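Chemist: Here is a sequence with its predicted model. Questions after.
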Amino acid sequence: MRSTMKYLKPYSLQIGMVVILTLAGIMLELLLPTLMANVVDVGIMNGDMPYIVKTGGWMVISAIAAVLLTVAVSFFASKVALGFGRDVRRSLFVHVENFSLQTFDKIGTASLITRTTNDVKQVQDVLNMMLRMMTRAPLMLVGGIILAVSRDPGLSLIFLGALPILALLIFLISRKAIPLFGALQKKTDRLNLLVRENLTGIRVVRAFNRVGYEKDRFNIANEDFRDTGIKVNKMMALLFPVMIIVMNFTNIAIVWFGAVRIDQGLMQVGNLMAFLQYAMMILFSLIMLSMGFIMIPRAQASVKRINEVLMMEQIIKDPEKTENAVDKYGFVEFQNVTFRYEGAEKPVLTNISFQAKPGETTAVIGSTGAGKSTLVKLIPRFYDVESGAVLIDGVDVRTMSQKALRNKIGYVPQKASLFSGTIAENIQYGKQTAGEDEILKALETAQAIDFVSEKEDGLQSNIDQGGANLSGGQKQRLAIARALVRKPEIYIFDDSFSALDYKTDARLRSALKQETGNSTIIIVAQRVNTVIHADQIIVLNEGTIAGVGTHRELLSENRIYQEIVSSQATEEEGA
């Protein structure tokens, strides 16, 4: 809780204003029953019309001032709550952006979305309510009790029966509600996960006629969420009728015993009217407090989930003292690198050693699951090695700042990721200052210029979320252009040509050779045709290097590479 509440510090002045204005408003509201009692007991009883008009005027002024103060309190409370929500969301987003892929996978995308949106909204709403009601309720409760006791101490003993009942009710409901609110947020995670999976995989769902199955999955999760929500709402629904009953019986008792005291000459009518109003203020304060005690557990569950993310330490972070690579211009070296994913029994990569030199193309090939993609993800430091070292220009990547390291790299992922916006904006993601000529040049090299120029708006054509309005090959070529426009020292193509036909693949590799110049090129590929002209081919087998050499060398000496070539040749013949 403390780590989240620190975001309230910038709003200390506004919170102070809320407390001061609330106190002033309550004092005016507490004054009204006293003024009314004076109108009845002094003005009406004595027939003093000027006194009635004068006191009535003060009542009108006090009521208007109290309303204006309440509006001001609502304004400042909303400003604080919305500002707090904005700051926490921003911190969550920035914190998650710096997560390593390993940390990111721990929580999951759906849960992170829920925590950044729904959970922050829950805390924001409760904070708004607390500033408006929870500061008001205790002040009004204390003020009401003091003034009620000052009016008639004997009649105030009635509260000794009502208050314990209400307190016990609030305690019992809060104790049952806290675990249910936590469960409700987890079920929200589950709903988000199912919706996200269904929307992103809609083509697969329809292709395999699994719409009915997905509906059933969603209905189960949806009904589970509904049932938990009903349990919570039943408790809250029970609270208010019971409180209203207690309030009404309290009123009956006050009127009954108050009438007896008036008959005995121990109390005046105006005093009884004022006492009734103070009693209502006290009981309404308790209702507001009970509302807070019901909502706070839900906020606590959300705060706990937010803190889980904020308190997660960055596994991959910059060292206190960074080193800068200055020589060799993109020289990549793996020295006895071993890596395993968290919780895995055996390493994905074991004792990997090789060099990728500037001006040369290094290809990585192997069967599915051999560790090819994992290997290239170690270069931009998406993961840290378990042992050994990855060096760029002679400097361990763990001693470089992540920004400086990644500025050296143009990375094209295995699954091309595009963002909603225009084609030009997606290419400029690689280099924000890239002009139209640079973008066109990158598109031409990536063999994407033809389909882009055919679009009506050209570079300003819109791309749907995830590139849904493009084919797989078009997405890959735009992702390649995004890396090319950056003109980095090191290009990493993680199986980035898989959706291209052989003709386009060949043209692209030829254009890349001319465009990349002295840069280091590392290509992960499944097809032998993609790597056949590489200066060096690394053959991976079950996380170890099974061979290094040119295509001819490996074809004559390496059994695993021969099997890969043979299997692909057989596939092509069969096709």
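Modeler: Here it is on my side, so go on.
Chemist: Only C-alpha atoms from now on, for both contacts and neighbour counts.
Modeler: Will do.
Chemist: Other residues contacting stretch 407-418?
Modeler: 330, 373, 380, 426, 430, 463, 465-467, 475-476, 479-480, 483-484, 486-496 (Cα atoms under 8 Å, 6 or more residues apart in numbering).
Chemist: First-to-last residue distance for that stretch?
Modeler: End-to-end distance for stretch 407-418: 19 Å, by Cα to Cα, to the nearest Å.
Chemist: Could you list the buried residues of it?
Modeler: Using 16 or more other Cα atoms under 10 Å as the test for burial, stretch 407-418 gives 408-414, 416, 418.
Chemist: what does stretch 150-168 give?
Modeler: Result for stretch 150-168 [16+ other Cα under 10 Å]: buried residues 151-152, 155-156, 158-159, 162-163, 166.
Chemist: In JSON lines, list these along with distance to A63 and secondary structure.
Modeler: Output for the buried residues of stretch 150-168, formatted as JSON lines (distance: Cα to Cα, whole Å; DSSP: H, G, I helix; E, B strand; the rest coil):
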{"residue": "R151", "distance to A63": "21", "secondary structure": "helix"}
{"residue": "D152", "distance to A63": "25", "secondary structure": "coil"}
{"residue": "L155", "distance to A63": "27", "secondary structure": "helix"}
{"residue": "S156", "distance to A63": "26", "secondary structure": "helix"}
{"residue": "I158", "distance to A63": "28", "secondary structure": "helix"}
{"residue": "F159", "distance to A63": "27", "secondary structure": "helix"}
{"residue": "A162", "distance to A63": "29", "secondary structure": "helix"}
{"residue": "L163", "distance to A63": "28", "secondary structure": "helix"}
{"residue": "L166", "distance to A63": "29", "secondary structure": "helix"}
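Chemist: what about versus this one:
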Amino acid sequence: MLSTLLKQIKQYTLPSIVTPICMIGEVICEMVIPILMARIVDKGIYGNNMGVIYSTGALMVVIAILGLLAGLGGAYYGSMASTGFAKNLRKAMFDNIQTFSFANIDKFSTSGLVTRLTTDVTNIQNAYMMTLRMAMRAPASLVIAMVAAMMINAKVASIYLVAVIFLSVLMVYIMNKATKYFKQVFEKYDELNESVQENVSAIRVVKAYVREDYEDNKFKKAALNIYNMFVKAEMNIVYISPVMTGTIYICILLVSWVGAHMIVAGSLTTGELMSLLTYCMTILMNLMMLGMIFVMLTMASASGKRIAEVIEEKASITSKPDAIRSVADGSISFEHVDFAYNQTSEEPVLKDINLEIKSGETIGIIGGTGSAKSSLVNLISRLYDVTKGTVKVGGVDVRDYDLEVLRDQVSVVLQKNVLFSGSILDNLRWGDKNATEEECKRACRMACADEFIEKMPEGYNTQIEQGGTNVSGGQRQRLCIARALLKKPKILILDDSTSAVDTSTDAKIRKAFAEEIPGTTKLIIAQRISSVQGCDRIIVMEDGKVNGFGTHEELLQNNDIYREVYESQTGASGDADFDSAS
């Protein structure tokens, strides 16, 4: 984990080195001050020597200024290093997420990734800043102060040593108890983020069903879980402060009592006692600072493991070094294909699929809910890899293609239509960033999206709100189809992508496909037989298997499921659908 995180320091190595050097410089300056104060008291005031007072005082001012500059340098370079480190961590995670296959993404929840990119990185940033500055300053200050105190009077300094050992043992014990709670806190943050995300994205449904109170209670529960975990952790840590404060006062009393007797005995000067008291406060306050650092590092350790999980996650689907970089045509072949989302599943989702689809064919795919229609087409563009068998595009195993090349030639309009904030043109150009406005309009005409775009006040420059909430479901589908067409793919997959448009518009879209992109292989998943009956051939899926494959007329003759659903949808008999028919 540590090596993974430290790799992200990169260009901030120099500030990371300069910061602790500045902090050590500041500590040295601070530790010299008490010695000079003792000199002023013993040789200046008691020696009635104004020259010593002036010269030593001037030296103290110079050293104080140097200490101030060192402190400012530590703060500046520490901020640069920690914020840069956080920036690189976020970028490393986000970049790696972009390489994830669907299988990788399934391992991490959206809310969990958001927590890692925000709360967890902030914890690491604060801990790194604390480490560069305080974690270097506090031990250095403690050691130098202890050595200086020992040099002045070892007997009195031994009081500090006993206190340091006692408090160190106490802090280690308390931190070990608190650590387990901090590790659990961030899992609760995931739950909190998930509650917020679901509520905001589904706010229309929440209001439609008057479930505000339910969502409010759900959020309160998630927030209360975080509160309880932090309370448990803090209840362990809270004992550190009063124990340390009590120890500091006891040390001051003991040093004052022992020191007073030694002054009377003539074995210690007043100036030396003042220096020892200053070092006493320095040692114990820095020990308290170390306690705070331990708390921060404990939280950062839990966050670091979560961040490293994302950065170290290897994409399950990658391109070969010698990957093929061109797709010959849009032919598709499934050869004894099995597929399971989880490799340990007892039963695969797809079972022994064998299909041959010619380039330029229009293929309909129908079947009941859960019949694995979407799973079938997801294998074509390698959104998932087969568990067994081979999927070929253009006569080549899809695993032999460069991923970008393959996915540029296999355009998919998924069931969930996603638009991004920006203009309609910006969204369309996801298909081709260099597309002209005329090319965008042509794609919209094929998808029958021009009908509603031209009625908008700003036309193609109309702004789409986040998630496409200011357009209807049918309009969203047509824009997504137009976006896919701009890629000019060899294979176009429509995964139930016309379910929200009326049958007339659906027919227009299919007609435009036949006339405008005859060379493109088209796979159309639909629930309406009217959407696929004009296809060259139709695949009937049932329980992860191909139940039938042929033309509309052939399936009516020899496929019971297809015939029963066709009759139900055309009013010929009963009220069956795919689920009941299968």
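Modeler: Thanks, I have it. What you see is a predicted model; the values in this text were computed from it and never measured.
Chemist: The longest helix along structure 2 vs structure 1, average offset?
Modeler: The longest helix of structure 2 (DSSP state H) is helix 50-99. The superposed helix 50-99 of structure 2 is, by mean Cα distance after the TM-score superposition for structure 1, a mean 1.2 Å from where its aligned residues fall in structure 1.
Chemist: which residues in structure 1 does that helix match up with?
Modeler: Mapping helix 50-99 of structure 2 onto structure 1 (TM-score structural alignment) gives residues 49-98.
Chemist: Secondary structure for the buried residues of stretch 407-418 of structure 1 - can I get that in JSON lines?
Modeler: JSON lines is the format used below for those (DSSP: H, G, I helix; E, B strand; the rest coil):
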{"residue": "K408", "secondary structure": "coil"}
{"residue": "I409", "secondary structure": "strand"}
{"residue": "G410", "secondary structure": "strand"}
{"residue": "Y411", "secondary structure": "strand"}
{"residue": "V412", "secondary structure": "strand"}
{"residue": "P413", "secondary structure": "coil"}
{"residue": "Q414", "secondary structure": "coil"}
{"residue": "A416", "secondary structure": "coil"}
{"residue": "L418", "secondary structure": "coil"}
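Chemist: From those, pick the one nearest V242 of structure 1.
Modeler: Set against V242 of structure 1, the nearest of the buried residues of stretch 407-418 of structure 1 by Cα to Cα is L418 (56.0 Å).
Chemist: Tell me which residue lies nearest the centroid of structure 1.
Modeler: T116 (2.4 Å; Cα atoms, centre = their mean).
Chemist: if I look at R132 of structure 1, how far off is A72 of structure 1?
Modeler: 10 Å.
Chemist: ok, the two, which is more surrounded?
Modeler: A direct count of neighbours by other Cα atoms under 10 Å for R132 of structure 1 and A72 places R132 higher, at 22 against 16.
Chemist: From W256 of structure 1, how far out is that one?
Modeler: Taking Cα to Cα as the measure, R132 of structure 1 and W256 of structure 1 are separated by 34 Å.
Chemist: where exactly do the strands run in the stretch 151-300 of structure 1?
Modeler: Assigned by DSSP state E, counting those that start in this stretch, the strands in the stretch 151-300 of structure 1 number zero.
Chemist: Looking at structure 2, name the residue matched to G549 of structure 1.
Modeler: With TM-score structural alignment as the criterion, G549 of structure 1 matches G550.
Chemist: how about that match, what does it touch?
Modeler: Counted by Cα under 8 Å, 6+ apart, G550 of structure 2 has contacts 537-539.
Chemist: if we can go back for a sec, quick check: neighbours shared by R132 and A72 of structure 1?
Modeler: With Cα under 8 Å, 6+ apart, R132 of structure 1 and A72 have common neighbours V18.
Chemist: can you map out the strands along the stretch 351-500 of structure 2?
Modeler: Under DSSP E, counting those that start in this stretch, the stretch 351-500 of structure 2 gives strands at 362-367, 388-393, 396-397, 410-413, 422-423, 463-464, 491-495.
Chemist: Which one of these lies nearest to M80 of structure 2?
Modeler: Taking the strands of the stretch 351-500 of structure 2 one by one with Cα to Cα, strand 422-423 is closest: 33.1 Å.
Chemist: Against which helices or strands is that closest one packed?
Modeler: strand 463-464 (3 or more Cα pairs under 8 Å, 6 or more residues apart in numbering; DSSP states H and E).
Chemist: And the strand it packs on against structure 1, how far off on average?
Modeler: Relative to structure 1, strand 463-464 of structure 2 is 1.5 Å off (mean Cα distance after the TM-score superposition for structure 1).
Chemist: Can you check which part of structure 1 that strand sits on?
Modeler: Under TM-score structural alignment, strand 463-464 of structure 2 corresponds to residues 462-463 of structure 1.
Chemist: And the contacts of the matching stretch?
Modeler: Against stretch 462-463 of structure 1 from outside (Cα under 8 Å, 6+ apart): 418-423, 469-470.
Chemist: count of residues packed around the nearest residue to A138 of structure 2 once chain neighbours are set aside?
Modeler: Nearest residue to A138 of structure 2, sequence neighbours excluded (Cα to Cα, 6 or more residues apart in numbering): N286, at 5.0 Å. N286 of structure 2: 21 surrounding residues under other Cα under 10 Å.
Chemist: Since that was my last question, I'll sign off now.
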